[in-house]
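Trainee: Need a 3D model of the following:
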Amino acid sequence: MVFIRAAEAKDIPSLQTLFLQLGYQTETAIGFVE
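Mentor: Model prediction:
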């Protein structure tokens, strides 16, 4: 994914925040489906 590569190259903490947000959204979506 290009945006992840750009974030990784520019700012590692931003990348970590992105993954935390994606993980939270994924857990919420899975919880909603189940």
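Trainee: Please count neighbours and contacts with C-alpha atoms only from this point.
Mentor: OK.
Trainee: burial measure for residue 6, as a count.
Mentor: 12 (other C-alpha atoms under 10 Å).
Trainee: what about it, distance to residue 15?
Mentor: As judged by C-alpha to C-alpha, to the nearest Å, residue 6 and residue 15 stand 9 Å apart.
Trainee: and this one, so I can compare the two:
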Amino acid sequence: MELLVIMGVVLNNIDETLMKIKEIIKKYRIYLNTKKL
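Mentor: The predicted model follows:
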């Protein structure tokens, strides 16, 4: 049971981390686009 809880927490953290990475990539793309202009 404890292992399932730990896995759930890890998966949840991975999900949050992916969301943050996506936001950073969006900001970086916007930054690159503004630099081209």
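Trainee: now residue 18 of the second structure, what's its secondary structure?
Mentor: What DSSP: H, G, I helix; E, B strand; the rest coil gives for residue 18 of the second structure is helix.
Trainee: I'd like to know how many residues surround it.
Mentor: Here the count is done by other C-alpha under 10 Å, and residue 18 of the second structure has 12 residues near it.
Trainee: The residue mapped onto it from the first structure: what's it in contact with?
Mentor: The alignment partner of residue 18 of the second structure in the first structure, by TM-score structural alignment, is residue 16. Not one residue lies near residue 16 of the first structure by C-alpha atoms under 8 Å, 6 or more residues apart in numbering.
Trainee: mind listing the strands for the second structure?
Mentor: Using DSSP state E, no strands are found in the second structure.
Trainee: Can you show me the helices along it?
Mentor: Using DSSP state H, the helices of the second structure run over residues 2-36.
Trainee: From the centroid of it, which residue is nearest?
Mentor: residue 18 (2.3 Å; C-alpha atoms, centre = their mean).
Trainee: returning to what we had before: could you measure the match of residue 18 of the second structure against residue 3 of the first structure, distance?
Mentor: As for residue 16 of the first structure, its distance to residue 3 of the first structure is 13 Å (criterion: C-alpha to C-alpha).
Trainee: same check, this time on residue 14 of the first structure
Mentor: 11 Å.
Trainee: more neighbours, those two?
Mentor: Between residue 14 of the first structure and residue 3, counted using other C-alpha under 10 Å, residue 14 has the larger neighbour count: 13 against 9.
Trainee: Thanks again, I'm all set now.
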